[in-house]
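J.: sequence first, then the predicted structure, then my questions.
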Amino acid sequence: MNDAAAFHRLFRLLAGQCDGDSWSVVEIPAIDRLRQALIAPPHQVSNTDLAVLLRQALIFESMRRNWAPLAECDVLGDRWVGFQDWSTFGLKAISISGGWRVSPQPWQPDWVEVDGTNSIEARASGETVCRHFESASVPADPFLSKLNRKAYRSTAQRNAVRAALRAPIGSTLVIMLATGEGKSLISHAVAVAGYGSYPGQSSDDGVTLVVVPTVTLALDQEAGALDAGFKGPLAYRSGEQANNRQIIERIEAGSQSLCYASPEAVCGALREPLKAAARAGYLKAIVIDEAHLVDAWGTGFRTEFQLLGGLRRELIQLSPEYRQPRTLLLSATLTEASLTTLRTLFGTPGEFTEIAGASLRPEPEYWSSSATNETERVERVIEALYHAPRPAILYVTRVSDAENWFQRIYGLGFRRISLVTGKTSLVERDATLLKWRAGDIDLVIATSAFGLGIDYPHVRSIIHACIPESLDRFYQEVGRGGRDGRACMSLLIPAHDDWSVAKRISDVTVIGIDRGLQRWLAMFEQAEHIPNSRVFRVRLSTSPGFTDDDIDMVGERSADWNARTLTLMERAGLIRQCGIEHRMGNNEPWQKIEILDHDHLHYEVWQRRVGPLRQAIAEANSSSLYLMRQYILRQECITRLLIQLYGDDRVGAVCTSCSQCRAMPASRISLVGIARTFPWQHPLPPSDLVLALMDGSSRLIVFYDSFRRDSRWFRRLGEVFEVLGQNGVINLTLLANQDEFDKEVTERLSADPWFVAKVDRLLPGRLPPGPEVILSTERPPLTRANLSKRDINKARIFILPLDTESPDRPGIRLSQCFDGRMFFFDEFHQRLMR
């Protein structure tokens, strides 16, 4: 159903001329959301809810018509007879027999610089397409058939998945992928494809641990994974004993393909099961989602984020040499300070590198008002809620503010709303997520935790009734909108008092030198040395002393501050955390510490090492708040500020729409691209089995008879791919190839993470570095350079028709003049099968 037909059907539904149950237009959310609300039970939806959705649908249709003429509809029925508040919602209503004839009015609030815009929310209500996903030009690699995926969302997503699956043993890869590009596919791909076989196991065995910051995100990720075909339960969550017991048993057995858990659970109840899995070689990967929070949250509270580095080292050390887990750190964007923290905590052992595939989002249109008093801010937010397209999220900073706003909004007559804060129970979170996905909730009032990584695509409005403490937090929250690639609106409505709240949160409490050294001395005094090493065990619950200030510093409270102290010392290069132990019969945690600086007990060393680090942390937080202030005061384009925050070498950008750019179109920033190179430039060579088939030139041609490509030949070709994949060759180029090949051998290619390119001629850069198979079903367009001698890490195996001609000797078969190693297909298959 096209847009015009959908609106016509909605027009008839509003006029009572058709039902709303027998049709839907999920591809047009602006219309389908109103349809769903109109047929919902009356106690679940109010006229206030319906009026907002009606405005959105009329603006959508008006945008389709280029505002000439304005869309209008007849609203009939008993429920509308006494309704008189149309103008409150930016609607013009004329009384007609049995109801009203309604049309939209532009929304141009006098507290926003409208800059000649017809209606500030029109682009979002009109669902203007800004990005295209699921492009047929980015076909899926064969292993994604296990997830029923036929395409990648984008080239950036494909590059990220391939980089993750090529990660060397024990390495750490930072992956920056734009919000909406589908970071969750990376974890799914690792779980189904893995990193090759291991003696006694298949590539499907093993655990991919995904560390998520919130219960809400764990539940959302679990739902997405279940839809992709994974077997639940997948999310470890407090209070779910039966669920958690099953997950623990499956982790220890290596059959828990995916596990979503918080840092607290990973460092606590899941630590021993994960250690058992590591010893058995079952731990495939440690994935940390929203990795920017390791720095943003782990420094000031929720210390477990930064304890993950020590746990990772412990798990790697426990794993068999050839089954050490890879670490993947996922985020849409990372500041330089965040990347430095990640490098410190996860940089050893193993390689540490990054792949930047992120671009700043084109969907948000940015609007903001100047700061005002609280009373006027309330009026502005309410006006926005009467006009802003749905679904919408209203963000605030404090839990008490969220609770107050929920009561206020409910009192205005809105019913399709929900509240999510750190105090929201698990049951309430579950209910909200289900209704949010089903389209039964139009507005969520929330603190910053809601929405982290939640892949609900159709959010049209992000409203901030606060000043975020950093430009990074602001951009992360704005990024919850427009994940379907269609326009969304960001509306920031600050009050004067917000500045002090933002400043207080920005000033992260980092323990001082005097107090930090005092805590370290107390811990080290009771430390236990592990013989023949530089490693000590320190008791985390150690009290720092016996003064009046220390009398309450016992148990968990003291352990938390001690953990912060150790993390600060690690970031300063004094120690390295190697994992936590729990004593038999005593659940007290002991952290294993490797001493890196023998002068770690000296005050002047703390001054020299810890002092500058504390200053750098403070400056980074202050800088991000300063950038937030520049945006609010309209002193700089939001795109330029974000490039300054994240670095032009890590994010690409095209100018979106903010007050600076709307006022001065000539100042719009030009497209900024980033160099996209594959992070692992030195892959492992193929195994000895494959190398033994080649000569010193690292190339090999296998010729086959085109007339003998029967079912037996295809089966044996699949066997060739299977063996090659198990021996380090997973790049496949289909040269001048027909679709029949990947249909016949997909099952074999899916056994290992093969990367496939279909090309008309061989060009560099089409696949990740590494050995490759080049297969052709007809005479290929080869050049002499294509057949030249290769480096061992770039070995080539050609599988070509027997009648392939020499590229520089027309009329002469290549098999008669090639100067390298050659086999006929049957012999090649036979040698591999040995």
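T.: It's in. Numbers count the residues shown, from 1 in each chain.
J.: when you work out contacts or count neighbours from here on, use the C-alpha atoms and nothing else.
T.: OK.
J.: separation between the closest residue to Asp442 other than its chain neighbours and His496?
T.: Excluding the flanking residues, the one nearest Asp442 by Cα to Cα, 6 or more residues apart in numbering is Pro391, at 4.6 Å. As judged by Cα to Cα, to the nearest Å, Pro391 and His496 stand 28 Å apart.
J.: take the one below as the second:
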Amino acid sequence: MHNSDVAEAQEAIANWPDKSGFSGSVGDPCRRLIHALENFQSVHDPTGWRDVAGLVRQVLLTDHLLFGGRPQLVVPTEHPWPTVDQWAALNCTAVMVGVGRYRVTAEPWLPSIGEDPDAQLRAASQLASVYRGQVMQKQSTSVADPFWAAAHGYTTYRGAAQQQAARAAVTNDGVPLLVSLATGQGKTAVAWSKPLLSSVGVTVVIVPTIVLALDMERRTRMRASASRLSLSPVDRYAYIGSLDPDIKRTIREAVRAGSQRILYTSPEAFVSGLSSSVIDAATAGLLQQVVVDEAHLVDQWGNDFRPEFQMIPALVREAYDRAPAERKPSVLLMSATIAQRQFDLLTTLFGRDDTLVDLVWGSTLRTEPAYFAHAFGSEDDRVNAVLNAASMLPRPTIVYTTTVADAEAWVSRLADNGLRRVGIVTGRSSDNDRQTAVERWRGLTTNGTDARTDFDIMVGTSAFGLGIDVSDVRSIVHACIPESVDRYYQEVGRAGRDGRATTAVLYAGPGDVKVARRLAGATFIGEEKGWNRWRALLRSAERVQGVPGVRYRVRKSSLPTYMDRGFGQSAAWNIRTLTLMAQAGVISLRAPTWVPPKDGTPEQRALIQEQFFDDAPDLVDFELIDGALMSRENWVEALSDEKARAHRESERSLRAVNALIQGHECVGTLLARHYGVQVKGGRHLTRSNCRGCPWCRANPDRATGVDDDDFSAPRLPDPERQTDPLSAWRAPDSALLFITLAEGEDGFNLLRRVASMGVSVFFGISEILGNRLQQQVPTVPIIRGDTSDPSGLADYYRASVVFMANDGDCAAALGRAALGLPTYLIGPEDLRDPNRSGWMLRDTNDAVVGAAALLREL
């Protein structure tokens, strides 16, 4: 907020009902108030009295908490402006100051209920931080690697976790990589690094919502334009259903040719219309990277709501199998939070044979939210509490409900009570509805141009908000009990993406537990119907010709014998049955891919191809895995075990939400425990943060608090192919190659040659030298290693690394080589051996070569 916002707001109010616009730069609350006043002239206008009163109090409280004093605004008394009683309902005092004018001042309001006076004081301080826009994320000073600076122009990382995630992403050469990196730590930049460093190859990013695909298209287009990069031959980056068929066809051809460098799409489009193009690009060695954003949704949505999430791994696996050995696509799974079941499922789905999923663990809870929760004994009390929260809390705000009917009811209820700058997004909203709603809420179009704000509050179900880049959401209100702790925390995380303080309020009603329990378990088909449906699918399956292995193809919409019409649900039940069987190990799902017919004219083949793309969204391919599971008894047993596991996890997650509402434990501690995972005998923990919750406010001496220190660096996974281009120059039983520099040699030409052979990690080089090296070898990611790296990179990374011996220091290089890890040490001829007093290293090491001689040979 600017210190002139009250003056700007006063000018707009004084000019009302004329549109005043802005006479200078203003903060978001003042901008929203000015926009609201433009449509505030009668009871039928899109702006209601609570819209205006709520924004007035936000402008006043923000000014008071930032600059002190007792700010005030003089407003009209005439209709439709609020009455004295209405101002009082929003904790504002309105005093008559002349004819037709009130002087309005604002008082704080707290969403905490039933807390003692001392806890209320702490709550007041936590809410004040939201008005002040307090930055909760500590700025990192970790110096960027040369590849990071070259790809993005950044001089620092946002922390050690992002540093390791970025390094892992660019050095990954095939092993599926799961990155757990907190929201706000720059996952998008991590995913962009590979395509921005290279000149050919396709990166496909699978995102959960069309709105996010369009938003990422906007950001990518701006990045390409600013850097003059050629990332798409048609300057389109989102492959979505509403695209013109000709544009879709052009994008598919660009994917095949490798000229579509970055493409965002949905799970459904990835496994249907795009699948053949992806396979063709992989076969040609042009599929560089597949990124699955919000990867945890493979579990949360994959069983029920959108089972195509669980078909993604099948297509990814086929693309990997088809790609040439030296140009395998890398797989990047990204999420802010991963629980044990989600990690296990991702490992099962994306792992290959004995190759597990690599993990970069930077999981830490959000520092921005202050949590409030209360359970009401009557629905009327809950409704009044939610109405107060929506009216009083800082905006922009999201009100979450569980069902579409509840969301629609809340929009009507809010409008009836004077809140009309309210939008809605649910599972029934069309792609265009979602995009328009977000633009009107954010005040920014998907093309990046400013727009007026028409909404301050969005009402949505869990279908709203995934990955949406609205950075300044300040408040989250749950008018429901989420059916899982995952859903709750993901929705809380829609706020504060700019790193500033937020508030999260959960008000539960008496009927919420029953609804949440009904939704907590995935929808599974019964044993008898499931078996009959599976046999019917198998009988209707067609053998797919021209592909490796024995593969069958079915239509999602095919009806079982006991149904004579689909009722719009048959496809959903068919795909649920197939994905459940895939989890149980009965079948392996495969995405349908286009196989050109051998016969026919080019025109006939083109018609058949177009028909395939029209049919692709309704097709599913699969391979049989375990013949023993084809008997009814074994089939039922395998699927029953899988259903039991899913139900146990659902119950555990719902119990965690109930514990959160009861306030018997710190919310941060509860969430951190949920998001720990067991991997290879060790447990990865999520760092707990809690800016404030009912338990911490009641127990200040034991409050969790916020830890803004840099998170300890996770280990960097080893690449699948261990680069060691100078292995022939080392002694058979030695990991060290000592390369000597004659007097006057700087070694840069040797560094450049070694880098061009695929070596990425260099210790002992300066920032200037590293950036120069990156410029000379632009397609190889140059990493500046540091022997003080808390992850101990020098002591575990199995691919070859280079050490430059500065000031005669080579102890770290020798220590690494003693562990059997390939090490190239470059230093002066008279470098001394620190382990043997009085000896030169050239006399104690079996593998020594001069830099000039080595360059001639290379």
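T.: It's in. Owing to the predicted nature of the structure, the values given are computational and were not obtained by experimental measurement.
J.: quick one on the thing from earlier: contacting residues around the residue nearest to Asp442 of structure 1?
T.: Ile441, Asp442, Leu443, His458, Val459, Arg460, Ser461 (Cα atoms under 8 Å, 6 or more residues apart in numbering).
J.: surely Val773 of structure 1 is within a strand?
T.: Yes. Counting by DSSP: H, G, I helix; E, B strand; the rest coil, Val773 of structure 1 is part of a strand.
J.: residues near the aligned residue in structure 2 for it, how many?
T.: Aligned counterpart of Val773 of structure 1 in structure 2: Val802 (TM-score structural alignment). With neighbours defined by other Cα atoms under 10 Å, the count for Val802 of structure 2 comes to 25.
J.: ok, Val174 of structure 1 next?
T.: Val174 of structure 1 has 27 nearby residues by other Cα under 10 Å.
J.: Arg687 of structure 2 now?
T.: Neighbours of Arg687 of structure 2 using other Cα under 10 Å come to 20.
J.: so it makes contact with Thr364?
T.: Yes. With contact defined as Cα atoms under 8 Å, Arg687 of structure 2 reaches Thr364; the gap is 4.5 Å.
J.: related to what we said a few turns ago, mind checking how far the match of Val773 of structure 1 is from Val849 of structure 2?
T.: For Val802 of structure 2, the distance to Val849 of structure 2 (Cα to Cα) stands at 15 Å.
J.: before we move on, what about Lys643 of structure 2?
T.: Taken as Cα to Cα, the span from Lys643 of structure 2 to Val849 of structure 2 is 63 Å.
J.: residue in structure 2 matching Ile409 of structure 1?
T.: That one, Ile409 of structure 1, aligns with Leu414 by TM-score structural alignment.
J.: same question but for Pro139 of structure 1, I mixed them up
T.: Using TM-score structural alignment, Pro139 of structure 1 pairs with Ala144 in structure 2.
J.: again, but for Glu121 of structure 1
T.: Checking TM-score structural alignment: Glu121 of structure 1 goes with Leu127.
J.: buried ones in the strand or helix carrying its match, by neighbour count?
T.: Secondary structure from DSSP states H and E places Leu127 of structure 2 in helix 117-132. For helix 117-132 of structure 2, the neighbour count (16 or more other Cα atoms under 10 Å) marks Ala119, Gln120, Arg122, Ala123, Ala124, Gln126, Leu127, Ala128, Ser129, Val130, Tyr131, Arg132 as buried.
J.: hmm, who's touching it?
T.: Helix 117-132 of structure 2 is contacted from outside by 58, 61-62, 65-66, 108, 110, 112, 370, 394, 474, 500-503, 691-692, 694, 697-698, using Cα under 8 Å, 6+ apart.
J.: the longest helix belonging to structure 2 maps to which residues in structure 1?
T.: Longest helix of structure 2, by residue count under DSSP state H: helix 632-662. Counting by TM-score structural alignment, helix 632-662 of structure 2 falls onto residues 603-633 of structure 1.
J.: buried sites along the matching stretch?
T.: 606, 609-610, 613-614, 617-618, 620-632.
J.: what do you get for stretch 670-680 of structure 1?
T.: Phe678, Pro679, Trp680.
J.: likewise for stretch 352-365 of structure 2?
T.: In stretch 352-365 of structure 2, counting by 16+ other Cα under 10 Å, buried: Leu356, Val357, Asp358, Leu359, Val360, Trp361, Gly362, Ser363, Thr364, Leu365.
J.: same question for stretch 759-767 of structure 1.
T.: Buried-residue list, stretch 759-767 of structure 1, by 16+ other Cα under 10 Å: Leu762, Leu767.
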